[in-house]
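Undergrad: what shape does this take:
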Amino acid sequence: MGRHLAAALAQYPPITGVDPVGQLAAQVAEILGDSARLDLIVFPEIHLCGDCDAAPDANDWLRAAAEPLDGPRIRALGEVARQLGVWLIPGSVPELGGDGRVYNTEVVFDPGGTLIAAYRKVFPWRPYEAWASGHEFVVADLPGIGRAGLSICYDSWFPEATRSVAWMGAEFVVNVVKTIGADRKQERVLAQANAIVNQVFMLSVNAAGPIGTGGSLVCDPEGTVVADLPTAEPGVLYVELDLDAVTLVRARGTEGYNRMWSQMAADDPVIELPIYQGRIDPTRWEPRGAS
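TA: Next up, the predicted model:
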């Protein structure tokens, strides 16, 4: 029967006002009410922090809004997931780290309300964003469904990011985005390219207008766009993905030909990577098994 993921990607404008978590709860409930079955609901990057868009200095506003991951915002978001019984990625949040730095952090809650994964954006959009840079890639296991790779906006421009979570066993990658400029058209190409070269589903959800430029899309492991909201208008992408398609494509090859994850033989020479002061070891090339 396959392992199916029923997901909703909410291409919504950033939330403003005094009770953003309450507004998010209403949005989640509405999305659930419009679908017969959903496993996962995903919102764009920094979805809860729309007030920063009107601030004289958005980076200062976000620094002031930052909380630790054991703070009231995360507890309230967990309660939303628990009350509505759904896997929830409420976009990303400004996280105050124990080191005093402020990170752009994508968070994942299970249907019981537990924070099961948090990913600090490794590639902030420099020089425009003042976030501290994370240094670890993260995957999240959804028991009985599959393994998600976490990615935030500009990460998609760096092939190392998606390749890393794919190698860690991700079958689908959730790229939460708040792109405000004309470069969304390149990001849409990158979503397809990252899907193709890593043989994963790519779920890329951008903020709607008037702040975001929209263009949310879902690509399958061969790069085909299977769901699309091409304009900046608000909307929800509902998709049901057969995650066993990842296993199938990797076994038979893209379009029946290309099996990148089977490229290396155990007796191939080690490939030096001077740019990283590292190497590709053929014995470590294949992805780790997904749950």
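Undergrad: all contacts plus neighbour counts: C-alpha atoms, from now on.
TA: OK.
Undergrad: what is the neighbour count of E233?
TA: 18 (other C-alpha atoms under 10 Å).
Undergrad: who touches it in this structure?
TA: E233 makes contact with 11, 208-209, 214 under the criterion C-alpha atoms under 8 Å, 6 or more residues apart in numbering.
Undergrad: how about JSON lines for the residues you listed, with neighbour count added?
TA: Below are the contacts of E233 laid out as JSON lines (neighbours: other C-alpha atoms under 10 Å):
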{"residue": "Q11", "neighbour count": "32"}
{"residue": "A208", "neighbour count": "26"}
{"residue": "G209", "neighbour count": "17"}
{"residue": "G214", "neighbour count": "31"}
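Undergrad: closest to A191 out of those residues?
TA: G214 (13.7 Å; C-alpha to C-alpha).
Undergrad: give the contact list for that closest one.
TA: By C-alpha under 8 Å, 6+ apart, the contact set of G214 is 11, 179, 184, 205-208, 229-234.
Undergrad: all the helices of the stretch 101-250 of the chain, in order from the start?
TA: 159-167, 184-198, 244-252 (DSSP state H, counting those that start in this stretch).
Undergrad: which one of these lies nearest to V270?
TA: helix 159-167 (17.7 Å).
Undergrad: ok, back up a step: between the contacts of E233, which is closest to V173?
TA: Q11 (16.7 Å).
Undergrad: would you do the same for the sequence below? I want to compare the two.
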Amino acid sequence: MKPFAIAGIQMRVSATYANVELMKLKLDIAMNLYPWVEMVVFSELCAYGPLLHHAQEVPGLFEEEMRAAAKKHGVWLLPGSIFEKRDGKHYNTATVIDPQGEVVTRYSKMFPFYPFEVGVTPGHEFCVFDVPDVGRFGVSICYDMWFPETIRTLTVMGAEVILHPTMTGTIDRDAELSIARAMATVNQCYLFDVNGLDSGGIGRSIVCGPDGRVIYEAGTTEEIFPLELNIERVKRSRELGVLRLGQPLKSFRDHIGDFKIYQPGAKHPYLDSLGPLIKPTRLNKLTELKQKEADLEIPVSGIGYKGDEALTNEINFE
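TA: So this is what the prediction gives:
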């Protein structure tokens, strides 16, 4: 057995003031109660909430404070994420800090929650890191999980545990819990999903094992949930199968070149027919939008993804 103890911190998040001091207090409490914990994970946008005007450069003051906190307690720390200002754009970025207070890696969310998370630019690099003598960890953020390619890619890169800060305050949390179980199962990995409260989500954080079973599901109040994971279970699952049955990673390996939809230049007429990536609206408004698309002789689809402000301003989505 190769045990490794991770604590998730599900806490209230304010959108009107910084939550950094409360994060440090929660970390102090967690380490006082559970000194055997080796890694701590907070929720997405926990430090400053979901408003872009709190964005800052990385590295910056927040990262410095979190580095000091990790070093103080001698733990691995993933302090959720913050909005990062970089090259005139905004990213949703998480930092991984080791027990010596050093930054190991950073990850920018690949799939902002378009068309709702407007103004945020997608990242384009996957993120894995090694905890010496324990295993390989991957990082994804919230909506990333809805795209199976993201978790699968981290798995192909060797990730055995997926750390997944989340900020979900909407009615689709039940769907996310199902996705978390599915991603853990088909990728034969641990998935450690930490959601926030109030402006940071509706709680119900979840931790799943490599057989897809729920190890822990939090409620809808503040919680610190420390769990000791056995990383050897991942290796055993991948060697012998999920519950000694299906071996999805090996099967994927043996057919990895057969998916023509991913090949450069592939056409996707059905996907192209689905319409623009915009907030749902009343039917008559959608009809007007399609007419504007035809009049302008441009595809409105994908404007949110590409972040073309000029075009977005020209077309009134309301």
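Undergrad: just flag the most distant two among the contacts of G214 of structure 1.
TA: Across the contacts of G214 of structure 1 (C-alpha to C-alpha), the longest gap, 15.6 Å, separates R184 and P234.
Undergrad: re the thing from before, tell me which of the contacts of G214 of structure 1 fall in strands.
TA: Cross-referencing the contacts of G214 of structure 1 against strands under DSSP state E gives 11, 205-206, 229.
Undergrad: in structure 1, what residue corresponds to E232 of structure 2?
TA: Here E232 of structure 2 is matched to D244 in structure 1, going by TM-score structural alignment.
Undergrad: then D211 of structure 2?
TA: Per TM-score structural alignment, D211 of structure 2 is aligned with E222.
Undergrad: for that match, what are its contacts?
TA: Counting by C-alpha under 8 Å, 6+ apart, E222 of structure 1 makes contact with 195-196, 199-200, 249, 254-255.
Undergrad: separation between it and A191 of structure 1?
TA: According to C-alpha to C-alpha, to the nearest Å, E222 of structure 1 stands 11 Å off from A191 of structure 1.
Undergrad: same question for V239 of structure 1.
TA: Counting by C-alpha to C-alpha, the gap from V239 of structure 1 to A191 of structure 1 is 16 Å.
Undergrad: next one: G212 of structure 1
TA: G212 of structure 1 is 17 Å from A191 of structure 1, by C-alpha to C-alpha.
Undergrad: who has more neighbours, the two?
TA: Each of G212 of structure 1 and A191 has its neighbours counted (other C-alpha under 10 Å); A191 has more, 26 against 23.
Undergrad: you'd agree the more buried one is up against F201?
TA: No: between A191 of structure 1 and F201 there is no contact under C-alpha atoms under 8 Å: 9.1 Å.
Undergrad: report the buried members of the contacts of E222 of structure 1.
TA: When the contacts of E222 of structure 1 are checked for burial by 16 or more other C-alpha atoms under 10 Å, the buried set is 195-196, 199-200, 249, 254.
Undergrad: could you dump those to a markdown table with distance to L150 of structure 1?
TA: Below are these laid out as a markdown table (distance: C-alpha to C-alpha, whole Å):
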| residue | distance to L150 of structure 1 |
| --- | --- |
| A195 | 14 |
| I196 | 17 |
| Q199 | 16 |
| V200 | 12 |
| V249 | 21 |
| T254 | 23 |
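Undergrad: for G135 of structure 2, what are its contacts?
TA: Here G135 of structure 2 is in contact with 159-160, 231 (C-alpha under 8 Å, 6+ apart).
Undergrad: 7 Å - rerun?
TA: Counting by C-alpha atoms under 7 Å, 6 or more residues apart in numbering, G135 of structure 2 touches 160, 231.
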